[in-house]
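**Student:** Predicted model and sequence follow; I will ask about them next.
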Amino acid sequence: MTYDQMTIEEFLHEKIQSSNHNRISYACFMETVLYHKMGYYQKDETKIGKDGDFYTSSSIHPVFAWVFADYFDAYCKEKNLPFHICEIGGGDGSFSKQVLDYFKKTKPERYGELSYSFIDVSEEHLKTAKMNLDQHENVEFHSSFSKFKQHHKGFKGIIFSNELLDAFPVHVVEQREGKLHEVMLTMEENLVMKEIVLPSECEEILQWFEWSGIALPENHRFEVPLKMMEWLSEIAGILSKGLLITVDYGYQNKELLDSALRNGSLRGYLDHQLIENPLLHPGKMDLTAHILLDSLVKRGEEMGLCKHYLGKQREFLLENGLFDHLVEHDNRDPFSDESRLNRAIRSFVTPGGISDAFHVIIQEKAH
């Protein structure tokens, strides 16, 4: 049977059977069910918005992108940098379109100076983004960061991502009887995934815990972001001057070991429903884990990316002109553009709303 004839469960079964000791890591599972050609991100289906599985801030209203657009502009002007924005994991191109449309309408001169690089590993996303951005000639598209790097060594400008790192593959570990164990996966005869918890033999994981200084409580489950560490090193290697801006949900070290998180943060999302068991519906649902904010900052500083800002998304939006976009109007239609805009602005600052869940992390390479 060729890969084209297999289901993703059959592909996982073959992968497990050909592995050492008939098991794979959670990181390998996530890489397969999310990013393989049969995986979630390669599906020819809507993933974002009302008809998808989850919302992003960009799908609520373009004002989210407008605030970032002004921030990008002001920073590049202040630092006398090329006006070049690189968006990684841009999805269907909504954020990119909102930024580019905004500049074209409100700052046409700046729009003429802008270069935009769009990166997404999903062929389906790239196809949709190219259609959404077909009115903008200053955009280049890449299917991987590696391909982008080939054309932009010593990049100067801004690298941006929104809800990218939370979908990176992670290793899942637990502390048992005073020792670190890794949660591995095998498959039963009925092609159902099953966990096996074994003493950790992965040197990289053991070194990561030593580096991070995190000591897990007994029976505490935890996600180790080796892929994120690798990615950050890659970013630091290409960014010669400018910013890395990450918008995502995550925890600082002091929050990670709370008993409320003893089962870890890895979850699935399907039809806007949270699915607690990440092994269900392989290839059919999104998988996410909260990112480790302190580890992102610490590794960044080791790589020359100094912390420029870390705060809740609500605080960032308020500090950078969100309320400047409020409009006075006497239109009583709740579905008018003015009403939608003002309502969206309120939703971005309401305690307990979407902006409470997200952080903005800005890391700067000044030289």
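**Tutor:** Arrived safely, thanks for sending.

**Student:** When you work out contacts or count neighbours from here on, use the C-alpha atoms and nothing else.
**Tutor:** OK.

**Student:** Let me see the ranges of the helices in the stretch 151-300 of the chain.
**Tutor:** 203-212, 226-238, 253-256, 293-302 (DSSP state H, counting those that start in this stretch).

**Student:** I'd like those helices as TSV, with distance to Asn132 appended.
**Tutor:** Shown next, in TSV, are the helices of the stretch 151-300 of the chain (distance: least, CA to CA, whole Å):
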stretch	distance to Asn132
helix 203-212	41
helix 226-238	27
helix 253-256	39
helix 293-302	32
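
**Student:** out of the ones you listed, nearest to Asn22?
**Tutor:** Nearest to Asn22 among those is helix 203-212 (19.7 Å), distances taken as CA to CA.

**Student:** Give me every residue in contact with stretch 32-49, excluding its own residues.
**Tutor:** 7-8, 12, 52-56, 59, 121-125, 282-287 (CA atoms under 8 Å, 6 or more residues apart in numbering).

**Student:** So what's the gap between the strand or helix carrying Tyr75 and the chain middle?
**Tutor:** Per DSSP states H and E: Tyr75 is located in helix 63-78. Its chain's C-alpha centre lies 20 Å from the corresponding centre of helix 63-78 when counted by CA atoms, centre = their mean, to the nearest Å.

**Student:** Quick check: buried residues in it?
**Tutor:** By 16 or more other CA atoms under 10 Å, the buried positions in helix 63-78 come out as Val63, Phe64, Ala65, Trp66, Val67, Phe68, Ala69, Asp70, Phe72, Asp73, Tyr75, Cys76.

**Student:** Mean neighbour count for the helices of the stretch 151-300 of the chain - can I get that in TSV?
**Tutor:** As requested, the helices of the stretch 151-300 of the chain are exported to TSV (neighbours: other CA atoms under 10 Å):
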stretch	mean neighbour count
helix 203-212	13
helix 226-238	16
helix 253-256	14
helix 293-302	18
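
**Student:** hold the first one in mind and look at this next one:
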Amino acid sequence: MAIQTMTFRDFMEWSLLDPEIGYYTHRAKIGFTGNDFVTAPEVSPVFSLLISEQIMELDRYLENPEKFYLIEAGPGNGTLMRSILTYLRLIDSHLFDRVHPILIEASPVLRQFQEKQLSGLMLKNPPLWMDMQTLSLSNIEGVILGNEFLDALPAHWVSMTNGELMEIHVELEKDGIVKKVQKPLLNPEVKNYFDWIGVQLPEGCEAEISLDAISILEKLDSVMSRGFMLWIDYGDRSAEKYSERRNRGTLRGFKGHQLIDQVLDHPPGSIDLTVHVDFTGVLKRLLELGHRLEGYSDQMSYLIALGVEQVLEENRLSETEALAAATLIHPLQMGRIFKVLLTSKGVKQKERLKGFPREALLPLLLSDHEYEKKDLI
């Protein structure tokens, strides 16, 4: 007999963030040896170097504000933030002196890693830690970024059954068994999401919708007066994410660097849970909030446009280091599945940013003709 039933969205939040059993509050094992998964900053320092150069370019577009806020949502082990700040100290000391690092982190375990990573950097403006509930900044100028952050936010799991949108719930049994059950959809915001993005889930398909991602984008936008948002994650546009090709959805787990399809076969809190990002929905909400699309591309095209090949040629990397860096752009590894979205707010500059030449842009919401007509990029 089931002792508890909840929506999958609530189950995912509980499994990842619960103070007693949550994956991120207790395990949060990021890295190679003995961990569950690895992110681009751990794969190769080349990733952080190129992101640092992009941030320096964005600082110039903002005309070098006296206080440059660098906000990272979901900083993981702190590797990316530490590397960016280290590169700024070496390459752009003027920006290094002006930067105000803010780390948005809900996990006490990961915050310990981050504090250790950032110790000893001799920052003029010490880093601050906040979570979404305590984010109290206002009218900031700078960059908000997230690498593999949006994919880990709780998501509703739905299915189209006999022409009706149903929500998948989770039943927790006394013996620890977790089962999924379909129930009528009660949250109108979930159905409205499909209407909003203009996509209908095909019959017999399952999918995930992260209303939490939209809420967090709104919260982050509310603190920014001028600046950029840079999101790097695995995902796709709505028409692909909610297609028959993805008929079983994109919900996955990771443990010991192994991809797990049947996530409910593992005890809550024991594995990382993720869903692919709907970049159409992310962009659409940011445009509604007054942002301007600066670029959308896959990670391979983005890093190549930023000069990854030149970096690899100019630096004497070992064979192991070169192979690791190549993982970032390999089309069958991180190069194609990861996407990069950059938007601006309150920035009048209309020149093409380095990471997004016209030929590298991917369609998101509109055709090329409509992009030019609406002056979105």
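**Tutor:** Nice, I can see it. Computed from a prediction, not measured in an experiment: that's the story for all the values here.

**Student:** if we can go back for a sec, to Gly91 of structure 1, which of the helices of the stretch 151-300 of structure 1 lies closest?
**Tutor:** Here helix 226-238 is closest among the helices of the stretch 151-300 of structure 1 (CA to CA), at 18.1 Å.

**Student:** which residues in structure 2 does that closest one align to?
**Tutor:** Using TM-score structural alignment, the residues of structure 2 aligned to helix 226-238 of structure 1 are 211-223.

**Student:** burial of the aligned residue in structure 1 for Lys116 of structure 2, as a residue count?
**Tutor:** The pairwise alignment with structure 1 assigns Lys116 of structure 2 to Met131, based on TM-score structural alignment. Residues lying near Met131 of structure 1 (other CA atoms under 10 Å) number 12.

**Student:** Could you look up the SS state of Met131 of structure 1?
**Tutor:** Using DSSP: H, G, I helix; E, B strand; the rest coil, the structure places Met131 of structure 1 in helix.

**Student:** How about the one 10 residues further on?
**Tutor:** Under three-state DSSP, Phe141 of structure 1 falls in the strand class.

**Student:** Hmm, it is touching Thr128, no?
**Tutor:** No. Using CA atoms under 8 Å, Phe141 of structure 1 makes no contact with Thr128, being 11.6 Å away.

**Student:** Tyr302 of structure 2 is in what secondary structure piece?
**Tutor:** Going by DSSP H and E, Tyr302 of structure 2 is part of helix 299-306.

**Student:** what's near enough to touch Val340 of structure 2?
**Tutor:** Neighbours of Val340 of structure 2 in contact, by CA under 8 Å, 6+ apart: Leu230, Trp231, Ile232, Asp233, Gly295, Tyr296, Ser297, Asp298, Gln299, Tyr302.

**Student:** quick one, longest strand in structure 2?
**Tutor:** Ordering each strand of structure 2 by length in residues (DSSP state E) puts strand 224-236 first.

**Student:** Average separation of that strand from the aligned part of structure 1, please.
**Tutor:** By mean CA distance after the TM-score superposition for structure 1, the fitted strand 224-236 of structure 2 averages 0.7 Å away from its aligned residues in structure 1.

**Student:** List the buried residues for that strand?
**Tutor:** Counting neighbours by 16+ other CA under 10 Å, strand 224-236 of structure 2 gives Met224, Arg226, Gly227, Phe228, Met229, Leu230, Trp231, Ile232, Asp233, Tyr234, Gly235, Asp236 as buried.

**Student:** Identify the residue of structure 1 aligned to the last one.
**Tutor:** Read that as Asp236 of structure 2. By TM-score structural alignment, Asp236 of structure 2 lines up with Tyr251.

**Student:** correct me, but its match touches Ile291?
**Tutor:** Yes. Between Tyr251 of structure 1 and Ile291 a contact is recorded at 6.5 Å, counting by CA under 8 Å.

**Student:** quick one on the thing from earlier: and the helix holding Tyr75 of structure 1, which stretch of structure 2?
**Tutor:** Counting by TM-score structural alignment, helix 63-78 of structure 1 corresponds to 46-61 in structure 2.

**Student:** how close does the spatially closest residue to Asn138 of structure 1 that is not a sequence neighbour sit to Lys147 of structure 1?
**Tutor:** Excluding its sequence neighbours, the residue lying closest to Asn138 of structure 1 (CA to CA, 6 or more residues apart in numbering) is Ser115, at 5.5 Å. Relative to Lys147 of structure 1, Ser115 of structure 1 is positioned 17 Å away (CA to CA, to the nearest Å).

**Student:** Give me the more crowded residue out of the two.
**Tutor:** Ser115 (17 against 12).

**Student:** what do we get in structure 2 for the more buried one?
**Tutor:** Per TM-score structural alignment, Ser115 of structure 1 is aligned with His100.

**Student:** And that match, how close does it get to Ile232 of structure 2?
**Tutor:** With CA to CA as the criterion, His100 of structure 2 and Ile232 of structure 2 are 21 Å apart.

**Student:** again, but for Gly163 of structure 2
**Tutor:** 34 Å.

**Student:** follow-up on the earlier one: and the match of Ser115 of structure 1, what element?
**Tutor:** strand 99-104.

**Student:** Packing partners of that strand?
**Tutor:** Packed against strand 99-104 of structure 2 by the contact rule (3 or more CA pairs under 8 Å, 6 or more residues apart in numbering; DSSP states H and E) you find strand 68-73, strand 128-130.

**Student:** Since that was my last question, I'll sign off now.
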